[in-house]
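Chemist: following is a predicted model, sequence given first.
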Amino acid sequence: MSVAEPRRIVLFRHAKADWPEVADHERPLAERGRRDAPVAGRKLVDSGIAFDLALCSTAARTRETWKLAVQEFPQRPRTVYEERVYEASPGELIAVLNEVPDDAQNVVLIGHNPGVHGLADVLAGEAEGDAQTRMNRRGFPTSAFAVLTYSGSWKALEPGTATLVDYWAPSE
């Protein structure tokens, strides 16, 4: 694969979490989250993107979201559970993406707000259609995802170098 071919980055926020008396990192999904995660998985499949790699936060709610969403996929991508995605800032998430091997063309990152929404804003130097308007209007609710395209090496990914091409959020 040539690094000139467009790569796709999907930034996927975990599904709705419950608030039991456990540490934040161990919070499970709420019933709504268990319903929304497979719906988001089907929407990801409908996007037509064949993922080479999934980078998932180690938090219980992100792992559970990914487990439910990926069941909708015809083929499960290689998944790396990355503790640095938990509570990460946009800059820290860019650093994680900078380490992706260049043979991975399409990556989904399953993480948390405000980092995931902030990263979508920071990376998107441009936007197609009304994707930016929809994302700004809805914010980045649970189970939402943004699709960005990027041309270049993962090591060169930096603010403003990607294009926001799609955004999806479940209806409430």
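Modeler: It's in.

Chemist: when you work out contacts or count neighbours from here on, use the C-alpha atoms and nothing else.
Modeler: OK.

Chemist: which parts of the longest helix along the chain are buried?
Modeler: Longest helix of the chain, by residue count under DSSP state H: helix 31-46. Within helix 31-46, the residues that qualify as buried are 33-41, 43-45, counting by 16 or more other CA atoms under 10 Å.

Chemist: quick one: list the elements packing against that helix.
Modeler: Applying 3 or more CA pairs under 8 Å, 6 or more residues apart in numbering; DSSP states H and E, one finds that helix 31-46 makes contact with helix 60-70.

Chemist: against that first model, consider the following:
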Amino acid sequence: MLLRHAKSERETADDLKRGLEKRGEKDSVRMGRYLREDAYLPDLVLCSPSTRTRETLKRVLAELGSAPPVQYPS
């Protein structure tokens, strides 16, 4: 499965530091709930080093209740 980051802030000079908008925060929580309710628990997560992807992942994993190993490839 490939999960893209939730709705992020408008583009800035430093793309890696863009965080999530309020909508993105809510949507990522909803996605975590959806995955939990559908009993989808990944064996491994690969996450970009960008702020928006880490913020998305943090909220998704909080809803899953079980955290798989996470790798942050550079």
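Modeler: Looks like it came in fine. Just so it is clear, the model here is predicted, and its values are computed rather than measured.

Chemist: tell me, the next helix or strand after the longest helix of the first structure lands on which residues of the second structure?
Modeler: Next in sequence after helix 31-46 of the first structure, counting helices and strands by DSSP states H and E, comes strand 53-56. Under TM-score structural alignment, the match for strand 53-56 of the first structure in the second structure covers residues 44-47.

Chemist: over to stretch 134-146 of the first structure?
Modeler: Using TM-score structural alignment, there is no partner range for stretch 134-146 of the first structure in the second structure.

Chemist: quick one: end-to-end length of that stretch, please.
Modeler: The first residue of stretch 134-146 of the first structure is 10 Å away from its last residue (CA to CA, to the nearest Å).

Chemist: can you give me the strands for the first structure?
Modeler: 7-13, 53-56, 78-81, 106-111, 124-127, 145-150, 162-168 (DSSP state E).

Chemist: how many neighbours does residue 93 of the first structure have?
Modeler: Residues lying near residue 93 of the first structure (other CA atoms under 10 Å) number 20.

Chemist: to which residue of the first structure is residue 26 of the second structure aligned?
Modeler: Match for residue 26 of the second structure (TM-score structural alignment): residue 35.

Chemist: separation between that match and residue 106 of the first structure?
Modeler: 25 Å.

Chemist: and for residue 126 of the first structure?
Modeler: On the measure of CA to CA, residue 126 of the first structure and residue 106 of the first structure end up 19 Å apart.

Chemist: quick one: which of these two has more around it?
Modeler: Legend: neighbour count by other CA under 10 Å for residue 126 of the first structure and residue 106, higher for residue 106 (20 against 15).

Chemist: for residue 2 of the second structure, see how far away residue 54 of the second structure is.
Modeler: From residue 54 of the second structure across to residue 2 of the second structure, the span is 14 Å (CA to CA).
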